[in-house]
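Undergrad: coords please:
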Amino acid sequence: MMSEIKAKLNDAVKEAMRAKDKSRLSTLRLATAALKQIEVDERIELDDTRVLAILDKMVKQRKDSVEQFTQGGRDDLAQIELAEIDVLKDFLPQAMDEAEIASVIQAAIADTGAQGMKDMGQVMAIVKPQVQGRADMGAVSKKVKELLG
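TA: Below you'll find the predicted structure:
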């Protein structure tokens, strides 16, 4: 079964083509190409979880680029990256707030009976699928360390 998010992406490509929205179309094509590449390389059909992980990674890469462009005084390029982030975020679930993230982490710690840093892997294994695409994994990881430390 095709990923629902992938289907939405493909529909958005068609809409952007009809609307002649070049910047949106180029971002959507980058996303669909990234998904296609993985499907071809690994000979699989991507599911929503994997699609979210890929889109999440693309957003993260663009955030890093924005930071670098801003530091380098290239606001024009930073704006392009920010526009791409906005397009990609349309396909990611609503971002979680701090309290939601903390409660997912607390529940995972309780479920695993985690005692300290040595159990971080177990906790992250439960937390990651629940927050993927909805929270910055770096921040989540930091929060898990904080709560286990």
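
Undergrad: Only C-alpha atoms from now on, for both contacts and neighbour counts.
TA: OK.

Undergrad: check contacts around the residue lying closest to residue 66 once chain neighbours are set aside.
TA: With CA to CA, 6 or more residues apart in numbering as the criterion, residue 66 has its nearest non-adjacent residue at 4.6 Å, and that residue is residue 78. By CA atoms under 8 Å, 6 or more residues apart in numbering, the residues touching residue 78 are 65-67, 69-70.

Undergrad: Most neighbours among those residues, which one?
TA: Within the contacts of residue 78, most neighbours by other CA atoms under 10 Å means residue 66, with 22 neighbours.

Undergrad: Hmm, residue 82 and that one touching each other?
TA: Yes: proximity of residue 66 to residue 82 meets the contact threshold set by CA atoms under 8 Å, at 7.0 Å.

Undergrad: I'd like the distance between the closest residue to residue 102 other than its chain neighbours and residue 64.
TA: Of all residues beyond its chain neighbours, the one nearest residue 102 is residue 143 (7.6 Å), with distances taken as CA to CA, 6+ apart. Distance, residue 143 to residue 64, using CA to CA, to the nearest Å: 21 Å.

Undergrad: Next: residue 43.
TA: Distance of residue 43 to residue 64, given as CA to CA: 30 Å.

Undergrad: so which strand or helix has the residue nearest to residue 66?
TA: Assessed by DSSP states H and E, residue 78 sits inside helix 75-89.

Undergrad: could you point out which element follows that helix?
TA: Scanning forward in sequence from helix 75-89 by DSSP H and E, the next helix or strand is helix 98-112.

Undergrad: Now do the buried residues in that next one.
TA: 101-102, 104-106, 108-109 (16 or more other CA atoms under 10 Å).

Undergrad: next up, for comparison:
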Amino acid sequence: MSLKAQLANDLKEAMKNKDTLRKSVITMIRSDIKQVEVDQRIELNDEDIIEILSKQAKQRRDAAVEFRKGNRQDLVEEVQQELEVIMSYLPEQLTPEEVAQVVDETISEVGAASIKEMGKIMAAVMPKLKGKADGKIVNQIVRERLQS
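TA: From the prediction side, this is the model:
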């Protein structure tokens, strides 16, 4: 089943169960998908939808950090719940050890030796980890590997 179909089915299910949080998050995701399809006049595949979901997840993580800074625990909890719903549609996230392994392989493939080549490594690593790892974690691991 495609992600689009799964989102449609889960939206119906959330409406039946009166799960307002899940319903609103899925509606927002579907809205973003539709917006991209209309703007670009294309039909999105699962890979494109995963990219949209990754952006949504990143927005929620960033918002949670900002709400914590502002001592708004109520909003932090709400954003965390939304993030959980979004993460349920993304592929299973890799552990930092698994990310480090992919980064090490990519560094040896590219032959990078210094921090100056970080952009080259990130460009090669991110397509491999799209939707499977947070970009901040990947960036941090690449930085550590190139500095040592």
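
Undergrad: Just say helix, strand or coil for the residue nearest to residue 102 of the first structure.
TA: helix (DSSP: H, G, I helix; E, B strand; the rest coil).

Undergrad: What is the aligned counterpart of it in the second structure?
TA: If you follow residue 143 of the first structure across to the second structure using TM-score structural alignment, you land on residue 141.

Undergrad: can you pull the contacts of its match?
TA: Applying CA under 8 Å, 6+ apart, the residues near residue 141 of the second structure are 99-100, 103.

Undergrad: same question, residue 81 of the first structure
TA: 62-63, 65-66.

Undergrad: would you turn these into TSV with distance to residue 119 of the first structure?
TA: Formatted as TSV, those follow (distance: CA to CA, whole Å):
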residue	distance to residue 119 of the first structure
62	31
63	30
65	33
66	34
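
Undergrad: Looking at those, spot the one nearest residue 131 of the first structure.
TA: Taking CA to CA as the measure, residue 131 of the first structure lies nearest residue 63 of those, at 18.2 Å.

Undergrad: Map that closest one across to the second structure for me.
TA: Under the alignment by TM-score structural alignment, residue 63 of the first structure pairs with residue 61 in the second structure.

Undergrad: with the second structure superposed, average distance for stretch 49-64 of the first structure?
TA: Here the mean offset of stretch 49-64 of the first structure against the second structure after fitting is 1.4 Å, by mean CA distance after the TM-score superposition for the first structure.

Undergrad: Next, the buried residues of that stretch.
TA: So for stretch 49-64 of the first structure, counting by 16+ other CA under 10 Å, buried means 50-59, 62-63.

Undergrad: Excluding residues flanking it in the chain, which one is nearest the residue nearest the centre of the second structure?
TA: Of all residues in the second structure, the one closest to the mean position by CA atoms, centre = their mean is residue 54, 2.2 Å from it. Distances taken as CA to CA, 6+ apart place residue 131 nearest to residue 54 of the second structure, at 5.7 Å, with adjacent residues excluded.

Undergrad: Look up how far residue 97 of the second structure lies from the one you found.
TA: For residue 131 of the second structure relative to residue 97 of the second structure (CA to CA), the value is 16 Å.

Undergrad: Ok, residue 42 of the second structure next?
TA: 37 Å.

Undergrad: Kindly report the same for residue 33 of the second structure.
TA: 32 Å.

Undergrad: what does residue 78 of the second structure give?
TA: The gap separating residue 78 of the second structure from residue 97 of the second structure is 29 Å, by CA to CA.

Undergrad: In the first structure, which residue sits furthest out from the middle?
TA: residue 115 (28.9 Å).

Undergrad: Counterpart of that residue over in the second structure?
TA: Residue 115 of the first structure maps onto residue 113 in the second structure, by TM-score structural alignment.

Undergrad: Residue 15 of the second structure: what's its closest spatial neighbour, skipping adjacent residues?
TA: Leaving aside its chain neighbours, residue 15 of the second structure sits nearest to residue 23 (6.3 Å; criterion: CA to CA, 6+ apart).

Undergrad: CSV for the contacts of residue 141 of the second structure, including distance to residue 124 of the second structure?
TA: Formatted as CSV, these follow (distance: CA to CA, whole Å):
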residue, distance to residue 124 of the second structure
99, 13
100, 14
103, 9
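
Undergrad: Tell me, how many residues neighbour residue 118 of the first structure?
TA: Here the number of neighbours of residue 118 of the first structure (other CA under 10 Å) works out to 11.
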